[in-house]
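Engineer: predicted model and sequence follow; I will ask about them next.
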Amino acid sequence: MATGKGSSACQSGQTAFAARLLGRFAAVAAADGSNLIFSPLSIHIALALMSTGASGDTLAEILAVAGAPSRDELQAFVRDSVIDRVLADQSGAGGPIVAFACGAWMDWRMPLRPEYRDTIVSAFKGSATTVDFLDKPVESRVQINAWVAEVTRGLITEMVNPNAQSKDTVNVVINAIYFKGNWRDPFRKENTIDHEFHLLDGSTIDVPFMQNWCDQQIACYDGFKVLKLPYKSMDVDRSSPDFDWMQLKSIPKFYMCIFLPDTCDGLQSLLEEITSSPKFLLNHLPLMLVPVNEFRLPRFKLNFGGSIVEDLKSLGLILPFDPLTASVSEITEVDTTDDGQIYVSEVIHKAVVDVNEEGCEAAAATESDDDMGFSLDYEPPKLVDFVADHPFAFFIIEETSGSVVFAGHVLDPSRE
């Protein structure tokens, strides 16, 4: 069980991990001139899942990268703070649709240790399934994809390629996150207009821009602006005699924040600032509503899918992927000494986000075989423009915990 101190340490570790991931992913995407979308929260949960079957130096390395004091505290944090709170579905009370699911698929020749199965069920609210990876590899992976498609409401339909996987696979663990929220103040579709978006190469394209003229939560800094767009949260009857203000503070609240550089080519330097400190992101969020003059955001839909092993290695996670050094055999009761070490051969991450006038729909899945402060340079604006007509970074954040659920950047809103 994570203590308050342990939970705080894990939350700080998760925030630092998100910043480091963003730095890595953004640099790779920028080199390709690509848009970016990923879920730091999903990948952090994947590390917690990986720790469940690890021991020795491998476990220590996973915990160091995840920023967690211990495996027990990491698992308790994921269960109590993330799955039970951040990823709790609010749709029945007027809030966002949020779905999380965790599944483990094990080859029947390698039966799961009861302790591992119990952890999947209790800590990660998941389920464990036996399949035949050796003789029925395609059917096994079709089953996995069907599960992911169901959890993500069809946003992610193929997590693993049924025809391109090794028959040596013995264990696949996947977690999937689905989020669909409506803006607290939605945009009116009749106000959407085509407008120029400036690309990094100096050219422009016409794309649909959403716009309105309501007061917005915007902060202006030296070289960039930050917008905070809240999603509609759970309906709460504040007139009820049983209303609890302390409980209200604990209700998950989601928002999208957009970091917009002042110059068309300023995204890279802005991302370097964001990733320079784990607290930079949360410390630069707007604190108040301001009146706006021009306010326009492009619609965009992004997706990402692929291996993130090299990205995790760049952050210092080495041992789990090395068949000579990995110690992740605590998942099975079978003695693997004669057959070779069990190791993590692949980590696949997929994410999708769709931002439009009504709100945002997003999903992510990952498979693996600190206190808020105030910036001193903040100046409350009197009347501001916020026109996201050039490359910008965006984040979907849960406010009460500070968890970064999704992150990315938009270089070209016309491309998925």
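Structural biologist: Nice, thanks for sending it over.
Engineer: please count neighbours and contacts with C-alpha atoms only from this point.
Structural biologist: Noted.
Engineer: for the helix or strand where Ala16 lies, packing partners?
Structural biologist: Applying DSSP states H and E as the criterion places Ala16 in helix 4-32. Where contact means 3 or more CA pairs under 8 Å, 6 or more residues apart in numbering; DSSP states H and E, helix 4-32 is packed against strand 36-38, helix 40-52, helix 56-66, helix 71-77, helix 267-274, helix 309-314, strand 403-410.
Engineer: assign Arg117 to helix, strand or coil.
Structural biologist: Secondary structure for Arg117, judged by DSSP: H, G, I helix; E, B strand; the rest coil, is helix.
Engineer: what's the neighbour count on the residue nearest to it when sequence neighbours are not counted?
Structural biologist: Distances taken as CA to CA, 6 or more residues apart in numbering place Ala128 nearest to Arg117, at 6.5 Å, with adjacent residues excluded. Counted with other CA atoms under 10 Å, residues neighbouring Ala128 total 18.
Engineer: for Thr204, same thing?
Structural biologist: 15.
Engineer: tell me who's in contact with it.
Structural biologist: 196-198 (CA atoms under 8 Å, 6 or more residues apart in numbering).
Engineer: could you redo the last one with a cut-off of 10 Å?
Structural biologist: 195-198, 389-390, 412 (CA atoms under 10 Å, 6 or more residues apart in numbering).
Engineer: list the contacts of the closest residue to Val173 other than its chain neighbours.
Structural biologist: In space, not counting the residues next to it along the chain, Val173 is nearest to Ala104; the distance is 4.4 Å by CA to CA, 6+ apart. Neighbour list for Ala104: 49, 112, 117, 120-121, 126-130, 144, 171-175, 367-369 [criterion: CA under 10 Å, 6+ apart].
Engineer: against that first model, consider the following:
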Amino acid sequence: MELKQIIHGQISYSLNLYKKLLSMEQGNVVVSPLSISAALAITAGGARGETLNQMVSHLKFVDSNIMHQYFIHIRNVVLKDISHEGGPVLDFANCVLVDKKLPLHTTYQNLIREYYGAESSAVDFGTQAEWARGEVNLWASQKTRGKINELLPPGSVESSTKMILANALYFKGQWEKQFDSWRTRDEPFVLLDGRTVRKPMMASRDRQYIKNYGTFKVLRLPYRNGSRGDQAFSMYILLPNSADGLLQLEKDIDASATGWFVEHLPDLKETVAVRNFLLPRFSISTGFEAPLLLMSLGLHLPFDPERSDLSGMLNELVGSFPPLCISNVFHKATIEVNEEGTVATAATAVVVAFGSCMPSEQYEDFVADHPFLFLIREDHSGSIICIGRVVDPQ
């Protein structure tokens, strides 16, 4: 399978997930499709039959081998921490907690270790459910540098829980050209309902990577990417020309827009002069339970206690067990954007139980004084780290 097809698939998954989330969240939103898909891929590593096929298809891969190869590339190349060489601070980690009475299959243990860097830890959920919840939350907090402290809420882990599979993602990048804090000033920002509020807006006189696509503009803000050259992270801001244009822009983002993301975002390589440039500081946190969202995107079997097949996780030679299924999926994501750069984090936990579930010197202004869409992308691989919207800068 060509790399371009894989990129198309992952962008499509990211956009579909984002659009479905908008039906649940009306305000500011940030989500990491990459974190969600990683946690599901680890789970899929133990799926068999139609459950495996559906999970692989849901994640937009043609087969499980390509899926696992993609995530080892994400872990070892795309999100490998080379901050000591001047790039962003990165952490992409996975962990698995399993009930001590369940014998994990050696093949599954080897798979999650080789492709996802995850070692399984045994716990007695029957007597230590709350302790296990605390351990996962502590792990997520450590991996996200304290940004996500309670991935699993109270009551989410019970004595009936048999396994928790979690992913955590941390990104801290400095702008290639940082904003001067002394230029930041309160300016009007128009909300979706037409009201105007005053928010701190970062300003710049530097040339910028901007392209005008008629009804909206795209700004690319590159991060310092280190000396090796195999990583290139950027934030992209998609700003509607009209103050109330975000809803239409989001409506236009469908499967056909995937090609646009692949073909046009990499073209933002030439800077243009700006006269007016404003971008709000913003901080967003989003958390939700994902089963209904995932099922609305066609992922049903792993949640179905009657049809789920996660038997590849267990060594059946050791004993006979009821079928495993996903009982819940929790996701949290945060992002903070200021004059220095960006901190973005995400964590996802899958809870498993038994049977329950510029050519010329022209000017192009960019004044983000109304709602807009944003994403962080690794430009070599096309991987979208997170995507979201700002309707009211916090």
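Structural biologist: Everything's here; your move. All of these numbers come straight from a predicted model, not from anything done at the bench.
Engineer: before we move on, the earlier item: which residue in structure 2 aligns with the residue nearest to Val173 of structure 1?
Structural biologist: Using TM-score structural alignment as the criterion, Ala104 of structure 1 maps onto Val96 of structure 2.
Engineer: next, the mean deviation of the host helix or strand of that match compared to structure 1.
Structural biologist: Assessed by DSSP H and E, Val96 of structure 2 sits inside strand 89-99. Superposed on structure 1, strand 89-99 of structure 2 shows a mean distance of 0.4 Å to its aligned residues (mean CA distance after the TM-score superposition for structure 1).
Engineer: ok, and the closest non-adjacent residue to the equivalent of Glu119 of structure 2 over in structure 1?
Structural biologist: Mapped onto structure 1 by TM-score structural alignment, Glu119 of structure 2 lines up with Ser127. Leaving out its chain neighbours, the residue that sits closest to Ser127 of structure 1 by CA to CA, 6+ apart is Gly103, at 5.1 Å.
Engineer: count of neighbours near Ile205 of structure 1?
Structural biologist: The burial count for Ile205 of structure 1: 14, using other CA under 10 Å.
Engineer: quick one: contacts for Glu130 of structure 2?
Structural biologist: Contacts of Glu130 of structure 2 (CA under 10 Å, 6+ apart): 154-159.
Engineer: now neighbour count too, for the residues you listed, in a markdown table please.
Structural biologist: Shown next, in a markdown table, are these (neighbours: other CA atoms under 10 Å):
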| residue | neighbour count |
| --- | --- |
| Pro154 | 11 |
| Gly155 | 9 |
| Ser156 | 16 |
| Val157 | 24 |
| Glu158 | 18 |
| Ser159 | 14 |
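Engineer: what's the farthest-apart pair in the residues you listed?
Structural biologist: Distance extremes for the contacts of Glu130 of structure 2: the farthest pair is Pro154 and Ser159 at 13.0 Å, using CA to CA.
Engineer: so which of the contacts of Glu130 of structure 2 sit within helices?
Structural biologist: With DSSP state H as the criterion, helices contain none of the contacts of Glu130 of structure 2.
Engineer: before we move on, the earlier item: and the angle from the strand holding Val96 of structure 2 to helix 33-44?
Structural biologist: On the basis of axes from the mean of the first three to the mean of the last three CA atoms, to 10 degrees, strand 89-99 of structure 2 is oriented at 30 degrees to helix 33-44.
Engineer: name the nearest residue to the residue nearest to the spatial centre of structure 1, ignoring sequence neighbours.
Structural biologist: Here the mean C-alpha position of structure 1 is nearest to the C-alpha of Ser39 (CA atoms, centre = their mean), at a distance of 2.1 Å. Nearest residue to Ser39 of structure 1, sequence neighbours excluded (CA to CA, 6+ apart): Phe406, at 4.3 Å.
Engineer: alignment lookup: the one you found to structure 2.
Structural biologist: Per TM-score structural alignment, Phe406 of structure 1 is aligned with Cys386.
Engineer: ok now do that match, which residues does it touch?
Structural biologist: Here Cys386 of structure 2 is in contact with 14, 18, 30-35, 235, 333-335, 344-346, 374-377 (CA under 10 Å, 6+ apart).
Engineer: rerun at 8 Å
Structural biologist: Cys386 of structure 2 neighbours (CA under 8 Å, 6+ apart): 30-34, 344, 375-377.
Engineer: so who does the match of Glu119 of structure 2 touch?
Structural biologist: Counting by CA under 8 Å, 6+ apart, Ser127 of structure 1 has contacts 102-104, 117, 120-121.
Engineer: swap the cut-off to 7 Å and go again
Structural biologist: By CA atoms under 7 Å, 6 or more residues apart in numbering, the residues touching Ser127 of structure 1 are 102-104, 120-121.
Engineer: which stretch of structure 1 lines up against stretch 29-40 of structure 2?
Structural biologist: Against structure 1, stretch 29-40 of structure 2 falls on residues 36-47 (TM-score structural alignment).
Engineer: can you give me the buried ones in the matching stretch?
Structural biologist: 36-47 (16 or more other CA atoms under 10 Å).
Engineer: I figured Glu61 of structure 1 hits Leu317, correct?
Structural biologist: Yes - the pair Glu61 of structure 1 / Leu317 is scored as a contact, 6.4 Å apart, by CA atoms under 7 Å.
Engineer: shared neighbours, these two?
Structural biologist: Joint contacts of Glu61 of structure 1 and Leu317 (CA under 7 Å, 6+ apart) do not exist.
Engineer: help me confirm that the residue nearest to Arg117 of structure 1 is found in a strand?
Structural biologist: Yes - counting by three-state DSSP, Ala128 of structure 1 falls inside a strand.
Engineer: and it, how far is that from Trp108 of structure 1?
Structural biologist: Distance of Ala128 of structure 1 to Trp108 of structure 1, given as CA to CA, to the nearest Å: 11 Å.
Engineer: and for Phe197 of structure 1?
Structural biologist: Counting by CA to CA, the gap from Phe197 of structure 1 to Trp108 of structure 1 is 53 Å.
Engineer: and for Met210 of structure 1?
Structural biologist: 52 Å.
Engineer: and those two? which has more neighbours close in?
Structural biologist: The residue with more neighbours, out of Met210 of structure 1 and Trp108, is Met210; 22 against 15, by other CA under 10 Å.
Engineer: so what does that one match up with in structure 2?
Structural biologist: Checking TM-score structural alignment: Met210 of structure 1 goes with Met202.
Engineer: so its match, which of the three states?
Structural biologist: Relying on three-state DSSP, one would call Met202 of structure 2 strand.
Engineer: quick check: closest non-adjacent residue to it.
Structural biologist: Per CA to CA, 6+ apart, closest to Met202 of structure 2 is Thr184, 4.4 Å.
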